[in-house]
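Colleague: Any chance you can model this:
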Amino acid sequence: MSGRVHLAVDLGAESGRVVAGVFDGRRVALEELHRFPNGPLEIAGSWRWDVDRLWSEIGRGLSAAAARFGAAVASVGVDTWGVDYVLLSKSGEPVEPPFHYRDRRTDGVMDRATRAVPRADIFAATGVQFLPFNTLYQLLASRERLAEADRLLLMPDYFHQRLCGSTAVEFTNATTTQFFGPTTRTWATELLQRFALPTHMLGDVVQPGTILGTLREDVRRETGLGTIPVVAPATHDTAAAVAAVPTAHTGKANWAYISSGTWSLVGVELPAANLSPLAFAGNLTNEGGVDGTYRLLKNVMGLWLVQRCREAFRRRGFDCDYDGLMLAAEAAEPLRSRIDPDDPRFLNPPDMPAEIAAYCRDTGQPVPDTAGRLVRCCLDSLALQYRRVVGVLEDVTGEPIEVIHIVGGGSRNRLLNQLTADATGRPVLAGPVEATALGNVLVQARVAGDLSSLADLRRVVRESFAVTAFDPRPCPEWSEAARSGR
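Modeller: The predicted structure is shown next:
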């Protein structure tokens, strides 16, 4: 395939990659140019992000793109996870290494904050789910460093700044902070003032598809790329992934998505934020999407549970790959033990299998005593939580959900996909795996004039990538498990 090449810098909590998207006007093909690990860096007992190492790895990927595609490279854009940020001094340097959202400094901060300002007021101002690592609570936990900051950039905005000098903040990631107004579509400065937090460091908010500038001269020199535009895609990875959901029903609310990976983001796409009492009661979140849409969703703990179990198994001398763990889980008795995946005890325990065992003992259930039973417990629990969230979304929107699209790395997990279909009683369409990079690339292609709408973008995904269908099997045990409340 030949055509225009757009580069997606796609940073996740476990790994990062630089991906080339080659668009020929009808179909898009992805080529991974450079992949590298990511994870927390421990500094004096705190979890931080090693942004200098990430920047170095991004440079390697851009150099590979220049060597591979040369003058065909048309643009570049960055997407990452939400909520985390970099504080810049007046000289443009980071005030300190940025914190990882799982750092324990926010323990108890959300509870104290919601005693000072009622939850209902915070939700009315932001429409965001209450999670202890939201940017709002991170700022409250690090208040003493804010006086040194001239600018707050969210993670993708920071790397855009290093690419082209921009200090703008992109809309989809801004909406994850819990201090952005979904109706005013500006920073919720009055809310920040109620917490006595400064607002001078908040920059302009731009929409997905904004050209932020061109590659800095030093970046061009070091990578071999030309004077190409740096484009803000949907910089929140879930927003990019949802833009690449291969639905033919853009503008309708009869489909749901699960962006499945370390986290599972379960939601629907709406033309505007939903700030209703039902959304507040369900602790749902409203996050921005492409073309001014909003993603009404709930954050579910996701495959982090399995990732941390595998890490604990390896520490104990049992090094099994994910395929082996899935086979063991498939052979295990279904619905034997279940957890609440979103219980705070699972956010970052030192030993995930021990925490799951303790939860099961505390709730009078059989303790998972093998790797297969532990992983099956995680997957059954996730599928049940998806069922609950889909039910809440239907209640809030008043629209029946007819099909569930699963995108992202978790869409390769055939067992979880089938359990999701069984638990929800709805057909599941799984794929594409690289939805985030696809959404990033195709927003850039749209800026270049090759696409005209979000529906057009999704048509390209449908024509370029196959999906795998999972039909629900009759399993009355799921309804009984859902009624049990676990």
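
Colleague: C-alpha only now, for contacts and for neighbours.
Modeller: Noted.

Colleague: longest helix of this structure?
Modeller: helix 371-397 (DSSP state H).

Colleague: and it, what does it pack onto?
Modeller: Packing partners of helix 371-397 (3 or more CA pairs under 8 Å, 6 or more residues apart in numbering; DSSP states H and E): strand 264-270, helix 277-281, strand 294-300, helix 304-315, helix 322-331, helix 414-424, helix 476-483.

Colleague: Could you rerun that using 6 Å?
Modeller: helix 322-331, helix 414-424 (3 or more CA pairs under 6 Å, 6 or more residues apart in numbering; DSSP states H and E).

Colleague: okay, the angle between that helix and strand 264-270?
Modeller: Relative orientation of helix 371-397 versus strand 264-270 (axes from the mean of the first three to the mean of the last three CA atoms, to 10 degrees): 20 degrees.

Colleague: Buried by neighbour count: which residues of helix 371-397 qualify?
Modeller: 371-387, 389-390, 392-394, 396-397 (16 or more other CA atoms under 10 Å).

Colleague: what's the following helix or strand after that helix?
Modeller: strand 403-407 (DSSP states H and E).

Colleague: That following strand versus helix 414-424: what angle between them?
Modeller: If you take the same axes, to 10 degrees, strand 403-407 sits at 160 degrees to helix 414-424.

Colleague: picking that back up, how much does the longest helix of the chain deviate in direction from helix 304-315?
Modeller: Using the same axes, to 10 degrees, helix 371-397 lies at 170 degrees relative to helix 304-315.

Colleague: Strand 294-300 and helix 371-397, what's the angle between them?
Modeller: Going by the same axes, to 10 degrees, helix 371-397 makes 150 degrees with strand 294-300.

Colleague: Pull the distance from helix 371-397 to the chain's centre.
Modeller: Mean-position distance between helix 371-397 and its chain equals 18 Å (CA atoms, centre = their mean, to the nearest Å).

Colleague: and the spatially closest residue to Arg388 that is not a sequence neighbour, how many neighbours does it have?
Modeller: In space, Arg388 comes closest to Ala482 once its chain neighbours are excluded; the distance is 7.8 Å by CA to CA, 6 or more residues apart in numbering. Applying the criterion other CA atoms under 10 Å, we find 15 residues in the vicinity of Ala482.

Colleague: Before we compare anything, build this one as well:
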Amino acid sequence: MSSEYLAVDIGASSGRHIVGTVDNKKINMTETYRFENGLIEKNGHKCWDIENLKNSVIAGIKETLKRGFYPETLGIDTWAVDFVLLDKNDEIIGDAVAYRDSRTNGICEELEKLKVISFRELYSKTGIQYQKFNTIYQLFALKKEHPDYFEKAETFLMIPDYLNFVLTGVKANEYTNATTTALVNAKTGDWDFEIIDRLGLPGHIFQEIQMPGTPLGRLRPEIASETGADIEVILPATHDTGSAFLSVPAKNDTSVFLSSGTWSLMGVENREAIASDASRAANFTNEGGYEHRFRYLKNIMGLWMNQNVRRELDPKPAFPDLIASAQKFSDIKTTVDVDDERFLAPVSMIDEIKKACAEKNEPIPDETGAVMQVIYNSLADDYAKTVKQLEKLTGKKFTCIIVVGGGSQDKYLNKLTSEASGLPVYCGPVEGTALGNLIVQFIHAGEFEDLKEARKAVSIMKQ
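Modeller: You can find the predicted model right below:
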């Protein structure tokens, strides 16, 4: 009987528990549990419901065993940048404010004005692109609003770090997620305490950085008793994009990877960070990856735009119906800048897109399909431009795009992407993030010798 491993993969809108096995180097995956996730309004901020996340992770372990699976190890991945602070009693201080909250508006400019640190210097040290919600800006915003929190704080944990702590009682900051804080030095791979000190943050709250593949510990006795499980928790690449990139079987070193979901993350793997002025100006990021690789990529707004259009409609159409509605307006060639912050958390995505088109003197019909076509045009156009930027910054000529994640199922978007970029588009696994999470567990267990062998087991097909 094959050994079983459990990936808990949590995104901004939902989470899933997926069991993986390896038989004769063939990977099998079975979903055992799925739950909703989303933002809640709390104390004037957009927050994550941490209690719900914690309970859902535990409920999913229970359900996995109920369905007859007995995983030997477990790994958790989530989105990046968000965190909690714990006091001396390990209780959460305040709320788990989400990256889409407005509290970080103007913080980067304020740090420059106060001469704490310029973005130019920050990028040269960390290689992390500017996003107004980067953890460094969230921490400074929190310090302004609640300076007393840092007087009480004993521990800084990112969201997956906290869930791991709930399960095991062990505190650790995992490398791939830690790098997204813009507080990790790209050369040393460790916290840059000079930056932390300049921000006026207490250095002792940051934990030792641990690499993917590190065994964290077994379930706490009370969790083991509640779930009926005796599982060892392993650190995967806890940043979901870090896990997703592990599931991409590169055809060669001239492939561009695209993790397509709520966000689109497009880039390549490098052994060294690229923190040049040209890279900073293009706003590419060097996020930490498995085995100290760097995911050199650009964050693109992604299917968040589609999700918000659907959320506004009543009744809510199925995504295939939204795609079909766009195809009816395929003659529309209008695009908008999908990376504009106006699309990060608009009151109405539909209205915001229409306004953006009108501002360009390119009004579109008052139809959902027209809005969807503009989104598709804009994403495909951004992907094509990103490939060109990557070629210029890396000095490579790319020959194909490999898409993983939920967006790999969108044949219309993949078609437009191929047309805009002039490159063939190949599709990897839909559950790419969960698979990447499992791959780290497989390697730790000896199912595969290394990442190269594991990637050979991941099949792809031409779109």
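
Colleague: Work out the TM-score between the chains.
Modeller: The TM-score (TM-score structural alignment, normalised by the length of structure 2) is 0.96; 457 aligned residues with a CA RMSD of 1.3 Å.

Colleague: Tell me the spacing between the residue nearest to Arg388 of structure 1 and Arg361 of structure 1.
Modeller: 19 Å (CA to CA, to the nearest Å).

Colleague: ok, back up a step: can you tell me which of the helices and strands packed on helix 371-397 of structure 1 comes nearest to Ser260 of structure 1?
Modeller: Closest to Ser260 of structure 1 of these, according to CA to CA: helix 414-424, at 9.9 Å.

Colleague: Would you check the span in structure 2 matched by that closest one?
Modeller: Using TM-score structural alignment, helix 414-424 of structure 1 corresponds to residues 411-421 of structure 2.

Colleague: need the contact list for Asn283 of structure 1.
Modeller: Neighbouring residues of Asn283 of structure 1 by CA atoms under 6 Å, 6 or more residues apart in numbering: Gln129.

Colleague: now with 7 Å?
Modeller: The contact partners of Asn283 of structure 1, by CA atoms under 7 Å, 6 or more residues apart in numbering, come to 129-130.

Colleague: go on, the one 10 residues further on?
Modeller: By CA under 7 Å, 6+ apart, Thr293 of structure 1 lies in contact with 269-272.

Colleague: what's the farthest-apart pair in those residues?
Modeller: The most distant members of the contacts of Thr293 of structure 1, if one measures by CA to CA, are Glu269 and Ala272, lying 8.8 Å apart.

Colleague: In structure 2, what residue corresponds to Thr172 of structure 1?
Modeller: Thr172 of structure 1 maps onto Thr176 in structure 2, by TM-score structural alignment.

Colleague: what's the burial count for the closest residue to His236 of structure 1 other than its chain neighbours?
Modeller: Closest residue to His236 of structure 1 apart from its sequence neighbours, by CA to CA, 6+ apart: Asn173 at 4.9 Å. Using other CA under 10 Å, Asn173 of structure 1 has 29 neighbouring residues.

Colleague: For Asn173 of structure 1, pull up the helix or strand it's in.
Modeller: helix 171-174.

Colleague: For the helix or strand that that helix is followed by, grab the matching residue range in structure 2.
Modeller: Later in the chain than helix 171-174 of structure 1, the nearest helix or strand by DSSP H and E is helix 189-194. Using TM-score structural alignment, helix 189-194 of structure 1 lines up with residues 193-198 of structure 2.

Colleague: quick one, what contacts the residue nearest to His236 of structure 1?
Modeller: Asn173 of structure 1 touches 82, 235-236, counting by CA under 7 Å, 6+ apart.

Colleague: Repeat the analysis, applying 8 Å as the threshold.
Modeller: Counting by CA atoms under 8 Å, 6 or more residues apart in numbering, Asn173 of structure 1 makes contact with 82-83, 154, 234-236, 287-288.

Colleague: Would you mind putting the residues you listed into JSON lines with secondary structure and neighbour count alongside?
Modeller: Formatted as JSON lines, the contacts of Asn173 of structure 1 follow (DSSP: H, G, I helix; E, B strand; the rest coil; neighbours: other CA atoms under 10 Å):
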{"residue": "Gly82", "secondary structure": "coil", "neighbour count": "23"}
{"residue": "Val83", "secondary structure": "coil", "neighbour count": "22"}
{"residue": "Leu154", "secondary structure": "strand", "neighbour count": "29"}
{"residue": "Ala234", "secondary structure": "coil", "neighbour count": "35"}
{"residue": "Thr235", "secondary structure": "coil", "neighbour count": "34"}
{"residue": "His236", "secondary structure": "strand", "neighbour count": "32"}
{"residue": "Glu287", "secondary structure": "strand", "neighbour count": "30"}
{"residue": "Gly288", "secondary structure": "strand", "neighbour count": "31"}
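
Colleague: what's the closest of these to Ala332 of structure 1?
Modeller: Among the contacts of Asn173 of structure 1, and counting by CA to CA, the member closest to Ala332 of structure 1 is Gly82, at 35.0 Å.

Colleague: What are the neighbouring residues in contact with the closest one?
Modeller: 154-155, 173, 176-177, 236-237 are the contacts of Gly82 of structure 1 under CA under 8 Å, 6+ apart.

Colleague: can you rerun that using 6 Å?
Modeller: Per CA under 6 Å, 6+ apart, neighbours of Gly82 of structure 1: 173, 176, 236.

Colleague: And it, what's its match in structure 2?
Modeller: Using TM-score structural alignment, Gly82 of structure 1 pairs with Ala80 in structure 2.
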